[in-house]
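>>> Below is the structure, and that's it, no one-letter string:
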């Protein structure tokens, strides 16, 4: 008997639908006509043991217990799902072949592996376990996935990476949370001060942004615009580019702060001859945008519809599990398997049925177009989020589901439109030995951009990279051509403070965290790879900070509370900046790629914990605002699916842990 173990019931039902009929539904599993069985977890069935399971004294929070380090890790069944674990225990014993069908990500891999380990599955059966990777819950896609089973042993490094991450978060979160909560109590603050290796740097981003805004002093700066005409009386405007001699009068961003200097330039260039020192006209094109991963989708949904990251994720989960209208949503990948291109016509036909109001746009799509998005070399366990070939009435969807589905559908549709083509013209002008630049961009073929016109209405001209860009094209010029400069214009502007974070910009900061990392080596590694948190956890991390009342919403803005500010100011810098967690993610990726082992990651962390706890003991926390108590047991939730981290006091064994075992 083959036993398929899915991550959740909805995935289990989708797998069962692809097996021989008739199906027999039982309590916690489904039996196919050929005797094979599908069962499931309900998220994590296991959780770390409570601290007092290791030692009764750990039920009380005391500084002398810290740092708490485990000698042998223990998992225990979650009370609410203990019954399903018993179902799996019986089925695993009866099976002759196991198929791991967790979600296609790091946490999904560990989630089923830890159950098999806890149930003490024999080594031979574990070694023969197969891995089923499903990105699309529709019947045809599931059947295809069933034909492509892989050995589960191929994914051991992914499971070890998830195990290292969960234990490291456990160690760091429980020790730091207890330490700073205890110090907070000394100052009269009786609520939990939750500290986590992901949540706290996110809070730090907001606190430091708020401080920049509060301490910002606006300053005037000046720009000079030359109004020019050709011999044929063709008019355009060019912007002054200050020379190196002007550096003493400029700020770090190249803005001129001296009004007298700018006024002098206006006086010198008005009503003077000018000459073209350089002119270029080039036809360029912009490729179609890649389909979404979860973070990119959450950012666009926030900008377009003011949906929070969690609202977008919830809509995605429903579209995937309940409606089967999109592929696996917790993806960090923006590329597609090349073989999937053959299904383009089917998916476009489904969009035509589902989105009748977009019929004209869908009819213009060419399913034969194949962009760089189709690339097997860049697809791993899961691919970008795209629509499926499922047809339905969108009236069945909630408003948020409709909005999110529309974004995903449009992004996919753009893949089958031509590239956006435009002509770019750039002129460098000399007036009284001063340099001025003008630039224009003229559409040749909108291509895929035609799909985005309703939300991107451009103004007639705008300033780009210190130049003036015109919507209408610059006149055709030649090098050496003589122009006439008329009365120049002095523009006085004010420097602006940074904008408060919103859901979109905070998500963008988390995914592009290299901008905030101080260590140049880590920044180099992260620039094109890892972010802060994972696709699956970023929304919950942000929501947790609101739940802890460290953050508060003011309209679309996200601001830190006084409690959040006081906590960040009390913590050592490494705890509140992204460098440490970015380094962790880099190392965890190396574990999943077999470039680093478990102990090489964990041992430095343990050593660092001693230092961090010593710093906490010497810290005085002030300025806290009382918050409303929830009455829930305090714990530090980071980026795990497990609800309750546990702790022990003993040293960790140097023995390398096996993902086959719970210790």
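Cool, got the structure. Note that the structure is a prediction, hence the values are computed from the model and not measured.
>>> C-alpha only now, for contacts and for neighbours.
OK.
>>> my read: residue 95 touches residue 3, true?
Yes - Residue 95 is within contact range of residue 3, at 6.0 Å (criterion: C-alpha atoms under 8 Å).
>>> Looking at the two, which has the bigger crowd around it?
When residue 95 and residue 3 are compared for neighbours, residue 3 comes out ahead with 27 against 15, by other C-alpha atoms under 10 Å.
>>> and the more buried one, what element?
Element membership for residue 3 (DSSP states H and E) is strand 2-6.
>>> What angle do strand 2-6 and the helix or strand following that strand make with each other?
Remark: after strand 2-6, the chain's next helix or strand is helix 9-16, criterion DSSP H and E. Put simply, helix 9-16 runs at 150 degrees to strand 2-6, going by axes from the mean of the first three to the mean of the last three C-alpha atoms, to 10 degrees.
>>> And helix 9-16, how far out from the chain middle?
Centroid separation for helix 9-16 versus its chain: 27 Å, with C-alpha atoms, centre = their mean, to the nearest Å.
>>> do the same with stretch 13-31
That offset, for stretch 13-31, works out to 35 Å (C-alpha atoms, centre = their mean).
>>> Can you give me the buried ones in that stretch?
By neighbour count on 16 or more other C-alpha atoms under 10 Å, the buried set for stretch 13-31 is 13-19, 23, 28-31.
>>> What of stretch 442-451?
By 16+ other C-alpha under 10 Å, the buried positions in stretch 442-451 come out as 442-443, 446-449, 451.
>>> Kindly report the same for stretch 350-362.
Buried residues in stretch 350-362 (16+ other C-alpha under 10 Å): 350-355, 361-362.
>>> Export those residues as a markdown table, with columns for secondary structure and distance to residue 594.
Conversion of the buried residues of stretch 350-362 to a markdown table gives the following (DSSP: H, G, I helix; E, B strand; the rest coil; distance: C-alpha to C-alpha, whole Å):
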| residue | secondary structure | distance to residue 594 |
| --- | --- | --- |
| 350 | helix | 41 |
| 351 | helix | 41 |
| 352 | helix | 44 |
| 353 | helix | 45 |
| 354 | helix | 44 |
| 355 | coil | 45 |
| 361 | helix | 46 |
| 362 | helix | 44 |
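>>> Included below, for side-by-side comparison, is a second structure:
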């Protein structure tokens, strides 16, 4: 009997639908017509053990116990999924062949691997297990995936990378969360001061932005525009470009802060001849943006529709699992397999059949046009989020489902539309010894921009000009402006900051690493991390903006700087990527982390949490641990030794450990 183990019931049903019938639906699995079976996990069936599972003395939170570092790692069944785990245990024993059908990403690989290991599959079954990679739940795509099974052993490095990340997050998050929460208790604050490898640098980013805005002092600056006229009486404006001699009167961004200097320029240029010293005109073509990955979709949906990152992920998941209108949504890739190009016409037909508003663009869509999106070298386990070939009742979708399907569809159709073409003109003038610049942008062909309505084509013109042409500066205009503070983060800009976190790092080596990785968090985890910071009371919404709270600021002020910046997570992601590529090992990643943890705990002992937080303590209530799919993973199921740590005095919130991992 072949046993297919899917990550979720929806995926299991999609697999069974294309396999031999008749089907017999049993409790926790589907028996196929040929005797094979398809079963499923329910997300994580297993979770990392709590500290108290290693040693009962660790149940109360006491500083003397820290750091808690397991010698042998444990997994335990999640209470609500024990029955499904029992089903899989029986089926694995009865099977002759296993097929791993977890989601096509790092966490999906580990999720099913850990179940297979925990339930004691034989060495032969593990060695011969196959891997099924599915990004599209429609029958044709599932059948194609089944015909291209790989050896699951090829993905062991990916699983080890996910395992290292999971355990490192557990060690770092649980120990520092306990340490700083204990210090908070001393100041009378009874909430959880959670610390995590990703959540804390993200909180630090918002805290620093908020403080920068509050401490900002606006200053006036001045710009000069020359009014220039041709012999034919045509006029245009040219902006003054200050020379190096003006640097003492400028700020770091080159803005002139001295009004008298600007006024003097106007006096000097008025009524003076203007010499056109250089004219540059370039015809440019701009190709359509690539299809979405999850982060890019979350950012664009936040801008257009005001949707939170979590709302986008949940809606995409519904479009993928329930409606089967989108491909796998937790993708970090914006490219498509070259083999997928053969389905382009079918996908276009499905899109335009589902949405008549998009059918109007069919005359401009040419499926023989092939954009750079199709590139096998850029695709790993999963590809960009695109519509499927499924025809559906569009009226059955919710407003948010309709909005996201439409947005994803437009970005896909744009791949088959003409480039945006325009002329860029730049004119350099000399007036009374000063340099002035005039520019123009003229659209020639809107191309794909007419489909993506948020991308409006620019249009500005200049008179017909030539180098050496006689011109006259008739007057000068003084524009007084004021420097503006940076803007508070919104869902869109915070997600953009997480994906482009290298912009906020000063160390050139760390910046380079971050540019080469996913940034802060991953496409699959960013929404959950942002929501966790709201749940913890570290973030609050004010209109569309996201602000840090007093509690969030106090935590950042107490932590060592290294814990509040992205540098550490950059180094982690770099090393985890090397593990997945077999360029590094699990131990070379974990050992330095455990060594450093001792110093971090010792440092936290001297921290004094401000007593002003006492009044901000959350009201007492029964708490439940918040666990994400990626929040609990481990490899070994039996502990041979207790975790290291000592004994000490009690603290509340015994179940908050694992939810602080990131």
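Here it is on my side, so go on. Values in this document were obtained by computation on a predicted structure and should not be read as measured data.
>>> picking that back up, between the buried residues of stretch 13-31 of the first structure, which sits nearest residue 456 of the first structure?
Among the buried residues of stretch 13-31 of the first structure, residue 14 lies closest to residue 456 of the first structure (C-alpha to C-alpha), at 39.3 Å.
>>> Is the closest one in contact with residue 137, as I believe?
Yes - with contact defined as C-alpha under 8 Å, residue 14 of the first structure reaches residue 137; the gap is 5.9 Å.
>>> picking that back up, and the buried residues of stretch 13-31 of the first structure, which two are furthest apart?
18 and 28 (17.9 Å).
>>> Hmm, residue 183 of the second structure is touching residue 607, no?
Yes - Residue 183 of the second structure is within contact range of residue 607, at 7.1 Å (criterion: C-alpha under 8 Å).
>>> What residues does residue 498 of the first structure make contact with?
209, 212-213 (C-alpha atoms under 8 Å, 6 or more residues apart in numbering).
>>> 10 Å - rerun?
Listed by C-alpha atoms under 10 Å, 6 or more residues apart in numbering, the contact set of residue 498 of the first structure reads 209-210, 212-214, 216.
>>> That one maps to what in the second structure?
Matched to the second structure by TM-score structural alignment, residue 498 of the first structure sits across from residue 486.
>>> now the buried residues of stretch 442-451 of the first structure as JSON lines including secondary structure and distance to residue 9 of the first structure?
Formatted as JSON lines, these follow (three-state DSSP; distance: C-alpha to C-alpha, whole Å):
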{"residue": "442", "secondary structure": "strand", "distance to residue 9 of the first structure": "53"}
{"residue": "443", "secondary structure": "strand", "distance to residue 9 of the first structure": "50"}
{"residue": "446", "secondary structure": "coil", "distance to residue 9 of the first structure": "45"}
{"residue": "447", "secondary structure": "helix", "distance to residue 9 of the first structure": "42"}
{"residue": "448", "secondary structure": "helix", "distance to residue 9 of the first structure": "39"}
{"residue": "449", "secondary structure": "helix", "distance to residue 9 of the first structure": "40"}
{"residue": "451", "secondary structure": "helix", "distance to residue 9 of the first structure": "37"}
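>>> Are any of the contacts of residue 498 of the first structure buried, and if so which?
The buried subset of the contacts of residue 498 of the first structure - by 16+ other C-alpha under 10 Å - is 209-210.
>>> For residue 594 of the first structure, state which of the contacts of residue 498 of the first structure is nearest.
residue 209 (37.5 Å).
>>> That closest one is in what secondary structure piece?
Using DSSP H and E, residue 209 of the first structure falls within helix 199-214.
>>> again, but for residue 164 of the first structure
Following DSSP H and E, one finds residue 164 of the first structure within helix 156-186.
>>> what's the angle between that helix and helix 199-214?
60 degrees.
>>> And helix 156-186 of the first structure against the second structure, how far off on average?
Mean deviation of helix 156-186 of the first structure relative to the second structure after superposition (mean C-alpha distance after the TM-score superposition for the first structure): 0.3 Å.
>>> Return the set of buried residues in that helix.
156-184.
>>> Give the other helices and strands that it contacts.
Secondary-structure packing of helix 156-186 of the first structure (3 or more C-alpha pairs under 10 Å, 6 or more residues apart in numbering; DSSP states H and E): strand 46-48, helix 106-118, helix 562-570, helix 579-592, helix 598-617.
>>> for the aligned residue in the second structure for residue 243 of the first structure, what are its contacts?
Residue 243 of the first structure maps onto residue 243 of the second structure when the alignment is built from TM-score structural alignment. Counting by C-alpha under 10 Å, 6+ apart, residue 243 of the second structure makes contact with 433-435.
>>> Please apply the same query to residue 407 of the first structure.
291-292, 297, 300-301, 304, 386, 401, 413.
>>> can you redo the helices and strands packed on helix 156-186 of the first structure as JSON lines with mean neighbour count?
Shown next, in JSON lines, are those (neighbours: other C-alpha atoms under 10 Å):
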{"stretch": "strand 46-48", "mean neighbour count": "22"}
{"stretch": "helix 106-118", "mean neighbour count": "23"}
{"stretch": "helix 562-570", "mean neighbour count": "21"}
{"stretch": "helix 579-592", "mean neighbour count": "21"}
{"stretch": "helix 598-617", "mean neighbour count": "15"}
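>>> Now tabulate those in CSV and tack on distance to residue 91 of the first structure.
Formatted as CSV, these follow (distance: least, C-alpha to C-alpha, whole Å):
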stretch, distance to residue 91 of the first structure
strand 46-48, 17
helix 106-118, 11
helix 562-570, 48
helix 579-592, 30
helix 598-617, 31
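>>> Could you check how far whatever residue of the second structure lines up with residue 554 of the first structure is from residue 490 of the second structure?
In the second structure, the residue equivalent to residue 554 of the first structure is residue 542, according to TM-score structural alignment. Distance from residue 542 of the second structure to residue 490 of the second structure, counting by C-alpha to C-alpha, to the nearest Å: 10 Å.
>>> if you count what's nearby, which of those two comes out ahead?
Neighbour totals were compared for residue 542 of the second structure and residue 490, and residue 490 leads with 21 against 10 (other C-alpha under 10 Å).
>>> need the contact list for the residue nearest to the more buried one when sequence neighbours are not counted.
Nearest non-adjacent residue to residue 490 of the second structure, counting by C-alpha to C-alpha, 6 or more residues apart in numbering: residue 545, 4.5 Å away. Contacts for residue 545 of the second structure (C-alpha under 10 Å, 6+ apart) come out as 487-494.
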